[in-house]
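1. A predicted structure for the sequence below; I have some questions about it.
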Amino acid sequence: EVRSFYQEMLKDALNRLMKNSLINEVRGQKKAEADIESIKTFETNLKELLLSPPAGMKPTLGIDPGFRTGCKVAVLDETGKFLKYQAIFPHKSAAEKQQAVTTIKQLIQKYKIELIAIGNGTAGRETDEFMTEVISTLDKKPIKVIVNESGASIYSASKVAIEEFPELDITVRGAISIGRRLQDPLAELVKIDPKSIGVGQYQHDVDQKLLKKKLDETVESCVNYVGVDLNTASKELLIFVSGMSSTVAKNLVKYRNENGAFKNRQEILKVSKLGGKTFELCAGFLRIRSGENPLDNTAVHPESYSVVEAIAQDLAVSINQINQISNKVKSLDLKKYVTDKIGEPTLKDIISELEKPGRDPRAEFKYATFREGIKEIKDLEVGMELEGIVTNVANFGAFVDVGVHQDGLVHISQLADYFVKDPKQVVKVGQVVKVRVLEINEQLKRIGLSMRKQV
């Protein structure tokens, strides 16, 4: 009797008072864990995308493809500055196609174009084939690359783009962004909200405050890891440099526009609102190529210049030949250069930086060549071997662009010939990979791919 009374009481207490709060608590814990895991994946993908190898600052054609409205072509110089815009219609009549061929050839010759960036959206593959035809008739052939244009349309309608190009049409801004993405992905992608770049998973379901915080930290980390060219960097890029505020970045660009290129790092102290503390925080991440002091093109902080100069003097090496220091320094005892501010670990970092002064830490530039004749899902066949670019990595596999306007999925079980626990250990965003077509569902627009060797 008493036992059943207590059982009923406990059952009632559990169902009426405790059950819901316990369920909510466990759900909340699991949701927080899932959020952290999902955000980690987003962070990794964003980092790989931002650190994509740059093709280099060379004269470039940026092309935003289109059928009915034509292709918007933007000419950029070797600093990324916009020079000229032209619309071409290679996908209409034969006469208009011929006119497009003439226009492109003239632009390539006049501006000595070395790179051609084609957006991977609508008409991307058709425009790529058209450009292949044009380039084949030239003696000096520019490098042609299909560029992922995710977020380009969002950038072209953004406040940043309107400020930079108030007089240009939205589609022309898109073509400029596509061209600059090829020249230097990091400098261009920082202008776009990371959530619009399309490399996350479940990004709208996770804690938005935590997501923003982590993504901003990732962008800042990447910008400072690579370093920023003080004489070409935009305000949007400078904002992410350690110690820089939006106001200081704006003032720095204004000073540069009025007084010309910076010749040394100390000169930035003349910029309004940039004081000693900001200088201390940001100077090591700002680079000046071909400046007065070769150390200004390295990650060595100005407060360590005196130590480098002392080492160079002891080795009888000119400061203009700093790359020779690292070879000869082995004969020196570094302890004698240790100061209150500079310890031995810092000295070792300085020496390793001097081995390759001005070197970009990002990987060497590579690009995928999409198979000719493959433009749509219906052109694919099971068993086909293709080259593609990884566009997104999720916990269950990787998405790969093979040039058919629809990314294929390499499921985690198809990533390698061995067990894969985490796809991020095998592939990364922007990586060029070889894949085999496993299955095609035209109706659902699904493509199954494999990176495993065929047995």
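-> Cool, the structure landed.

2. C-alpha from now on. contacts and neighbour counts both.
-> Fine.

3. For the longest helix along the chain, name the packing helices and strands.
-> In the chain, ranked by residue count with DSSP state H as the criterion, the top helix is helix 19-50. For helix 19-50, the packing partners by 3 or more C-alpha pairs under 8 Å, 6 or more residues apart in numbering; DSSP states H and E come out as helix 185-189, helix 208-226, strand 385-394.

4. Identify each buried residue in that helix, please.
-> By neighbour count on 16 or more other C-alpha atoms under 10 Å, the buried set for helix 19-50 is 35-36, 38-50.

5. Next, the angle helix 208-226 makes with it.
-> For helix 19-50 against helix 208-226, the angle by axes from the mean of the first three to the mean of the last three C-alpha atoms, to 10 degrees is 20 degrees.

6. OK, contacts around Pro65?
-> Pro65 sits next to Cys71, Lys72, Ile118, Gly119, Gly121, Thr122, Ala123, Gly124, Thr127 when contact means C-alpha atoms under 8 Å, 6 or more residues apart in numbering.

7. mind checking how far the residue minimising distance to the centre of the chain is from Glu33?
-> Among the residues of the chain, Leu50 comes closest to the average C-alpha position under C-alpha atoms, centre = their mean, at 2.4 Å. According to C-alpha to C-alpha, to the nearest Å, Leu50 and Glu33 sit 26 Å apart.

8. Alongside the first one, take a look at this:
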Amino acid sequence: MSQLLQYIIFHTELPSESVKNTVQLLNEDCTIPFISRYRKERTGNLDEVQIEAIVNCKEQFETLEKRKATILKAIEEQDALTPELQKKINDTTDLITLEDLYLPFKKKRKTKAETARKNGLEPLAKMIMSQSNNDLDATALRFVKGEIASEEEALEGARHIISEWINERTDIRNTLRNQLERYALIATKVVKTKANDEKAQKFKDYFDWNESLSRIPSHRLLAILRATSEGFIRLKIEIDDEKALSNIENRIIRSQNECATQIRLAIEDAYKRLLFPALSNETLQLAKEKADAASILVFTKNLKQLLLGSPLGEKRVLAIDPGFRSGCKVVCLDAQGSLKHNENIYPHAPKNDVTGAIKKINSLVDAYKIEAIAIGNGTASRETEAVIRKIRFNRDIQVFVVSEAGASIYSASKIARDEFPNFDVTVRGSVSIGRRLQDPLAELVKIDAKSIGVGQYQHDVDQGKLKTSLDTVVANCVNAVGVNVNTASTSLLSYVSGIGPKLAENIVSYRDENGAFPSRTAIKKVPRLGGKAFEQAAGFLRIKDAKNPLDDSSVHPESYSVVQKMAKDEKVAVSELIGNKSLLQKIKPEKYCTDTIGLPTLKDILSELEKPGLDIREEAKVFTFNQNIKTIQDVQEGQLLPGIVNNITNFGCFVDIGVKESGLIHVSNLSDSFVSDVSEYVHLHQQIIVKVLEVDVARKRIQLKLHK
């Protein structure tokens, strides 16, 4: 078994055959959604999370191997590579150990130890480390020459060399690492000149703080690091220095003569100047990486919930981007999200033209046969909603309040300019609000996931890892839902397995020039869309009203022949088999197993045939806030209020109860029992009932409890 497979199996604890086959599929340029959905027999039914873990381990191993090659080459160029060292490097399975092995050979800027070596003091350092010299003053006197003017200078130089040796010892570094990992405290103090700064007040809790670094929650560590970077506090890592020094001494000192005294001084110098600064920074960085991972996990969970939010579907929508002085921008969209009309209404101060606004909305609803109204949840949202609810429509019109998060980013983007070159940002923003109601996933993929604003401390975590994780979530959601290839935007198509931005552009261009694709096989005519891309993408692309009904299902074209055989055996057409639950339940999947298609795929096929094209998302539901609650002053302790979850963090969730300030349900108020994962109790945009525990009008804070 190769080192790569051993590494992945060790870190993921997944079956060896599953890992081997998954790696092979990845090397064949297969995507995670394709592998998890259409190659279950080969992977042993691994899900997307497990396959992603294999991908991450594969990347980590490749990074490690690349670094090993660089280090081996560098040491070899110094003629210092021994067979023993080469074996140690080749056998290393983590970067920290690898860098420790390389440390003695690393090119350093000018150091005190290097200067001492140039002054010929390395032999003296070796004599001291031997701990057998009983007349050190006389020995040191022999080295007083050139740049060295005294015995003390000679001993000091020798100690600098010894300090470097101590710093380079892997066992000593690991002992100190262990102490830092288990016992380090993170301590903070306010920068006195910034104590009264208005911006510093949100970090007031950390003006004088200390806590175990191993147990600090991710959100708190990220908050402390932000406060430090903004110059409001200073932090330091603390451990028991005497214990650390004693541990090092016990590993080195074997005598009680003059040499031991010099070594103790060198140990103290190595600890304070080299070991502790480097390893405490390393420990803090590792804690930051863990906090980043925890924070990114919250982001990914939130983003998934947001992307898989309830779609209204293909309904004609009137969308309103509310505002006060500048008025409310109103747009009318057809069932496919195309813009049909736009104008402004002015129901609020200073114009207060409520009557005109009501008449205009009424006439637009009639003229464009509107089926639902979407109102952005930003400034003037509640006031605009109140005006709309006064209107007596001549038919049932559903009214929804829609999250505006990221709408301004979209409206100023190149994607929006390309879609609506003749309209300004206000029109584009309103269109985005309306389309989010029709299909949140199709609209939100046009916005950089980081700009949607769900989670905590998004600007403080590793931006590369955040982008990779969020892009993976978007791709998984798009492929889980499936995409109508004849209506999808370039942005949406680009996330389909095997497609990417360039092929997405080619698909849209071909569609614009040649009309709708009549079948899945017709997609092969798109320039540069080869056999591999078609294999990866076909199962996730849908063709509505196609001649072959399987083209509007998640059954992959490679399995059409199996479905046709099933239909033939049941003496019905494929179209008669689809949706025929009683007939499908009679089919024994074992009968259709082949060398390439096993039970997992066959069960998926039968499940899909039963409910073809079923949208995994819930239907959109109308929600109404308490109409008596308009500002934080209206919120009173003890009230039970309807609310919508609008953000989730590791310490709880925030809830929109219809006022400007979102209330917080702390993790301890989600349940009477211990809560390890907030997402197990609530999800984004969930409609819930909350109990008001506390209202702090001055600090604009509302504490809530989830009401069962």
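-> That came through, no problem. On a predicted model such as this, the values are computed, not experimentally measured, just so you know.

9. sorry, back to before: nearest to Pro302 of the first structure, of the helices and strands packed on helix 19-50 of the first structure?
-> Within these, the stretch nearest Pro302 of the first structure is helix 208-226; the backing value is 16.0 Å (C-alpha to C-alpha).

10. contacts for that closest one?
-> 39, 42-43, 46-47, 50-51, 186, 190, 194, 237, 240-242, 285, 360-362.

11. list the buried ones in that helix?
-> For helix 208-226 of the first structure, by 16+ other C-alpha under 10 Å, it's 211, 214-216, 218-226.

12. From the contacts of Pro65 of the first structure, which land in helices?
-> Gly124, Thr127.

13. ok, of the contacts of Pro65 of the first structure, which come out buried?
-> The neighbour count (16+ other C-alpha under 10 Å) marks Cys71, Lys72, Ile118, Gly119, Gly121, Ala123, Gly124, Thr127 as buried among these.

14. Save the residues you listed as a markdown table, and put in distance to Leu274 of the first structure too.
-> Formatted as a markdown table, these follow (distance: C-alpha to C-alpha, whole Å):
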| residue | distance to Leu274 of the first structure |
| --- | --- |
| Cys71 | 43 |
| Lys72 | 40 |
| Ile118 | 39 |
| Gly119 | 39 |
| Gly121 | 42 |
| Ala123 | 47 |
| Gly124 | 45 |
| Thr127 | 47 |
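
15. between the residues you listed, which is nearest Asn148 of the first structure?
-> For these, the nearest to Asn148 of the first structure is Gly119 (6.1 Å; C-alpha to C-alpha).

16. show me what contacts the closest one?
-> By C-alpha under 8 Å, 6+ apart, the contact set of Gly119 of the first structure is Gly62, Ile63, Asp64, Pro65, Ile146, Val147, Asn148, Glu149, Ala175, Ile178.

17. Equivalent analysis for Val678 of the second structure, please.
-> So Val678 of the second structure contacts Ile648, Thr649, Asn650, Phe651, Gly652, Cys653, Val667, Leu670 (C-alpha under 8 Å, 6+ apart).

18. all helices of the stretch 1-150 of the second structure, in order?
-> For the stretch 1-150 of the second structure, the helices defined by DSSP state H, counting those that start in this stretch cover 3-12, 16-27, 32-38, 40-43, 48-77, 83-91, 95-102, 112-118, 122-130, 136-141.

19. Would you mind finding the most buried of those helices?
-> Compared across the helices of the stretch 1-150 of the second structure, helix 32-38 shows the largest average neighbour count, a mean of 23 (mean count of other C-alpha atoms under 10 Å).

20. element containing the closest residue to Lys191 of the first structure other than its chain neighbours?
-> Nearest non-adjacent residue to Lys191 of the first structure, counting by C-alpha to C-alpha, 6 or more residues apart in numbering: Glu236, 5.9 Å away. Element membership of Glu236 of the first structure [criterion: DSSP states H and E] is helix 235-238.

21. Could you list the residues in contact with that helix?
-> The contact list for helix 235-238 of the first structure, computed with C-alpha under 8 Å, 6+ apart, reads Ala187, Val190, Lys191, Val223, Val228, Met244, Ser246, Ala249, Lys250, Val253.
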